[in-house]
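Visitor: fold the following for me, if possible:
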Amino acid sequence: MKRILPVIVIAQFFCTSVWFAGNAIMGDIARQLHLDAGYLAHLTSAVQLGFISGTLLFAILSVADRFSPVKVFFCCAMIAAAINLGASINDNTATTLLIFRFATGFFLAGIYPVGMKIASDHYQQGLGRSLGFLVGALVLGTAFPHLLKSMTAALPWRYVIYATSALAVIGGIAMLVLVPDGPGHAKGQQLNVANFLHGFRNSKFRAAAFGYFGHMWEVYAFWAFIPLMIGTYQAQHQIIDLNVPLWSFAIIASGSLSCALGGVLSQRFGAKPVATIALFISCLCCLMSPLFLVCNMQWAFIVFIFIWGMAVAADSPLFSTLIAQNAPVASRGSSLTIVNSIGFAITIISIQFINALRTPANAYYIYMLLAIGPVLGLLVLRRERGESTAGH
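Guide: Predicted coordinates for the structure are as follows:
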């Protein structure tokens, strides 16, 4: 039992490394295919759209509830690893690359939410702590390609693709061999295409879901534009020793620490209060971002961007915990999956929204618009708290 959570965490980390593999090597791909900087947003959105399509189909078919979630995880890891290799084909075009990234995202639907389902089946007690480590692994996996890019700068960019696919294979095999289906997995579920919507009947489930949606408006757009933020700051202040891939990794990876810390804190203070505080801090960071993007103090910019990187991710496992705890037992996997699907649909809107509006003239204050999601999420959480108090 003690080994199960570490294996799930490591497998999640390895398998989700294929998620942002394209972003880490975007500069190389853009030069090879003669693409403009805006293609980064399209590449990110292709993965997200694939993930949304996959999670929607998995939720409707109740895949994680009707079948062994461990076997689902393994199969999807193998397929995602194989498709991820498609990005390294010599004859790729801008269109085929988007197709490969879409397909990779589709099968990530059997990795991220299914990994949370496996953890929730094993760890009903202390679920916040468990998901804190698990989502922390997702964040680290998201950041890892940037570190690989920094470490393999002298090698062809395809090595990043090869390495992330190899990690996904190892993670899938580890999950299959070392982790059984948990005691919380209800076997023999029948197909019910409306099952995934049942959780929304619960007001606490709805509040957690909408808090998560507000968080998702901000988090992936922040991660997608981190290299551009750092690059803009570097150019503005003529800094020559700022390693953009390495700093991008460090900032995104800092969120893995805050996820784990938030999970631990939730054991003492509760998941909802800790999630609310994290969402509030990240909202403030959005609103204060112009001050630090234009300031000429590099240390202040670095400290600020790290605080933002930690706050933007910290609430994710806590909202997932609240969703899992308030979802119907028979459709927990589908409930997690549909919330993921809607949340990632929101990320496409926010990424494309920022990308469409971003210009050299507004590059320093455009990220204030990322506060829209946290503000709405905080309002829903406050309203649910008021209704709960009135009910008592």
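Visitor: going forward, measure contacts and count neighbours with C-alpha atoms only.
Guide: Noted.
Visitor: what's near enough to touch residue 272?
Guide: If you count contacts by Cα atoms under 8 Å, 6 or more residues apart in numbering, residue 272 has them with 266, 318-319, 322.
Visitor: out of these, who's nearest residue 209?
Guide: Distances from residue 209 to those, taken as Cα to Cα, are shortest for residue 319 (7.1 Å).
Visitor: who's in contact with that closest one?
Guide: 208-209, 211-212, 271-272, 275.
Visitor: next step: the residues you listed restricted to helices.
Guide: For those, membership in helices holds for 208-209, 211-212, 271-272, 275, with DSSP state H as the criterion.
Visitor: among these, which pair sits farthest apart?
Guide: Taking Cα to Cα as the measure, those span a maximum distance of 13.3 Å, between 209 and 271.
Visitor: what's the closest non-adjacent residue to residue 367?
Guide: Leaving aside its chain neighbours, residue 367 sits nearest to residue 286 (6.1 Å; criterion: Cα to Cα, 6 or more residues apart in numbering).
Visitor: one step back: what about residue 209 and residue 271, which has more around it?
Guide: Neighbour comparison, residue 209 and residue 271: the larger count goes to residue 209, with 28 against 24 (by other Cα atoms under 10 Å).
Visitor: please give me the structure for this one as well, since I'd like to look at both together:
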Amino acid sequence: MSQQRPVLTIIVTAQFCCTSLWFASNAVMGALLLDFGLESTALGHLTTAVQVGFIVGTLMFALFAVSDRVSPSKLFLICAIVGSTLNLCILLPENNLSSLVASRSLVGFSLAGIYPVGMKIAADYFEKGLGKSLGFLVGALVLGTAFPHFISAFTTGLAWKSVIIGTSALAAIGGLMLWILVPDGPYRKASQKLDLSAIFKIFQKPTFRTAAQGYFGHMWELYAFWAFVPAMLTIYATLHNYPSISDRSAVWSFLIIGIGGIGCVASGMFSEKWGNKRMASISLASSGICCLISPFLFMTSPAIFLGFLLFWGLTVVADSPIFSTMVAQNAPLQYKGTALTIVNSMGYAISIFSIQLLNHLILTYDARYIFVFMAIGPAAGLWKQWIRRR
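Guide: This next block holds a predicted model:
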């Protein structure tokens, strides 16, 4: 195990560096709106564009079992370099909404060879203690997702382009780091031939379906919450005339999203004692309750409101490594990479509907009440895990 720890550290670091591409445009959204003359709905469209690209990429990777047939480390490197380059397209001065959506979609496509492939590499190294390992790995995804907000908050004297350049540089470094330092894992079983029916075979196993369905409920809430954290802060600051909150929204967005990394690590560790299903259910129930009581929190003091968002950020992603562990453990060994990839693909497809639902509702209804619709996901996930099985 002592020899595996440096490997996990490298995988986690590389994952953090590369997934900083995910919300790079969200962290500089205000500047993009001004510089390219975009409407406020661009937030939902650009976030959805990354999700769509990721879904198409994961579907193709899963259909052709790419991560099971090709060296995962090489695939990770190629996608990191491609994603890093495509991320820089945001800097082109002639951009409009269509070109930005196109470039962000392609970045999402490249992320299909980063996030699920990183989990595949971890699963190839850690047959035992996989839940704890994926806790650190998904925690790195969370911090990587939040990191553009951190860069934006602490480079206020520099142009917004520094955020884009910084995230691209990180992604390239992460891809090279993993490729050089992490060879194929000892538990990797490569698939020798193309089997286009592999996806259907994977879902024939009931325990696999149950794990996947819980993950789908989790994904309905997760990215909708992350995408609209800045909007929640702005809504509260406007209602109560607290410009200090809106002025520091980048800092708070980083903290609220980033604290989820602690939740992932903690859930991965506690799952070894409490069990995967129980730990995932606690997280789903906690974040679901946050969705339901969110309208009342807009009426509270700043300390309560911000503390509530921090707790929500802690719990909203804590079940992600647990469900990924359950998916990996219940998938056929030779199709483990394909299983993780297709479940990711379907989960992110679900997230598009929740993001676009909120994007529509925020324009037509009182914004304080729209976030209760995110509770649909946790409720469905809990039902699949407990009531339906009984």
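Visitor: TM-score for these two?
Guide: Here the TM-score for the pair of chains, by TM-score structural alignment, normalised by the length of structure 2, is 0.97; 385 aligned residues with a Cα RMSD of 1.0 Å.
Visitor: show me which of the ones in helices among the contacts of residue 319 of structure 1 is closest to residue 26 of structure 1.
Guide: Residue 26 of structure 1 lies nearest to residue 212 out of those, by Cα to Cα, at 28.3 Å.
Visitor: who does the helix or strand harbouring residue 45 of structure 1 touch, helix- and strand-wise?
Guide: In this structure, residue 45 of structure 1 is located in helix 39-60 according to DSSP states H and E. Counting contacts by 3 or more Cα pairs under 8 Å, 6 or more residues apart in numbering; DSSP states H and E, the secondary-structure elements packed against helix 39-60 of structure 1 are helix 21-24, helix 94-108, helix 203-236, helix 332-357.
Visitor: for residue 326 of structure 1, find the nearest of those.
Guide: Among these, helix 203-236 comes nearest to residue 326 of structure 1, with 5.3 Å by Cα to Cα.
Visitor: which residue numbers in structure 2 does the closest one align to?
Guide: On structure 2, the counterpart of helix 203-236 of structure 1 by TM-score structural alignment is residues 206-239.
Visitor: superpose on structure 1 and give me the mean offset of that stretch.
Guide: After superposition onto structure 1, the mean distance of stretch 206-239 of structure 2 to its aligned counterpart is 0.5 Å, using mean Cα distance after the TM-score superposition for structure 1.
Visitor: stretch 172-179 of structure 2 too?
Guide: Following the fit onto structure 1, the mean deviation recorded for stretch 172-179 of structure 2 is 0.5 Å by mean Cα distance after the TM-score superposition for structure 1.
Visitor: matching residues in structure 1 for that stretch?
Guide: Residues 169-176 of structure 1 are the counterpart of stretch 172-179 of structure 2, counting by TM-score structural alignment.
Visitor: which residues are in contact with the matching stretch?
Guide: If you take Cα under 8 Å, 6+ apart as the criterion, stretch 169-176 of structure 1 is touched by 7-8, 10-15, 70-71, 73-75, 77-78, 81.
Visitor: work out the gap between it and the centre of the chain.
Guide: In this view, stretch 169-176 of structure 1 has its centroid 20 Å away from the chain centroid, taken as Cα atoms, centre = their mean, to the nearest Å.
Visitor: again, but for stretch 379-388 of structure 1
Guide: Centroid separation for stretch 379-388 of structure 1 versus its chain: 25 Å, with Cα atoms, centre = their mean.
Visitor: what of stretch 155-165 of structure 2?
Guide: Relative to its chain's centre, stretch 155-165 of structure 2 lies at 23 Å (Cα atoms, centre = their mean).
Visitor: check stretch 342-361 of structure 1 too.
Guide: 15 Å.
Visitor: also stretch 70-81 of structure 1?
Guide: When distances are taken as Cα atoms, centre = their mean, stretch 70-81 of structure 1 is centred 18 Å away from the chain's centroid.
Visitor: can I get the contacts of residue 272 of structure 1 in a markdown table with secondary structure and distance to residue 171 of structure 1?
Guide: Output for the contacts of residue 272 of structure 1, formatted as a markdown table (DSSP: H, G, I helix; E, B strand; the rest coil; distance: Cα to Cα, whole Å):
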| residue | secondary structure | distance to residue 171 of structure 1 |
| --- | --- | --- |
| 266 | helix | 28 |
| 318 | helix | 24 |
| 319 | helix | 25 |
| 322 | helix | 27 |
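Visitor: same list, these, but as CSV with distance to residue 349 of structure 1 please.
Guide: Converted to CSV, the contacts of residue 272 of structure 1 look like this (distance: Cα to Cα, whole Å):
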residue, distance to residue 349 of structure 1
266, 30
318, 23
319, 21
322, 25
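Visitor: quick one, which of the residues you listed are buried?
Guide: In those, burial by neighbour count holds for 266, 318-319, 322, counting by 16 or more other Cα atoms under 10 Å.
Visitor: structure 2: which residue goes with the residue nearest to residue 367 of structure 1?
Guide: Residue 286 of structure 1 maps onto residue 291 of structure 2 when the alignment is built from TM-score structural alignment.
Visitor: then residue 382 of structure 1?
Guide: Superposed on structure 2 with TM-score structural alignment, residue 382 of structure 1 falls opposite residue 386.
Visitor: now do the same contact list for that match.
Guide: So, once contact is read as Cα under 8 Å, 6+ apart, residue 386 of structure 2 ends up touching nothing.
Visitor: what about it, which SS state?
Guide: Assigned by DSSP: H, G, I helix; E, B strand; the rest coil, the conformation of residue 386 of structure 2 is helix.
Visitor: and stretch 270-279 of structure 2, which stretch of structure 1?
Guide: Counting by TM-score structural alignment, stretch 270-279 of structure 2 corresponds to 265-274 in structure 1.
Visitor: stretch 82-95 of structure 2 too?
Guide: Alignment of stretch 82-95 of structure 2 against structure 1: residues 79-92, by TM-score structural alignment.
Visitor: end-to-end on the matching stretch?
Guide: Stretch 79-92 of structure 1 has an end-to-end distance of 19 Å (Cα to Cα, to the nearest Å).
Visitor: got the contact list for it?
Guide: For stretch 79-92 of structure 1, the surrounding residues in contact (Cα under 8 Å, 6+ apart) are 15, 18, 22, 97, 100-101, 103-105, 107-108, 158, 161-162, 164-166, 168-169.
Visitor: can you do 6 Å?
Guide: Residues from elsewhere that reach stretch 79-92 of structure 1, judged by Cα atoms under 6 Å, 6 or more residues apart in numbering: 97, 104, 107, 158, 165, 168.
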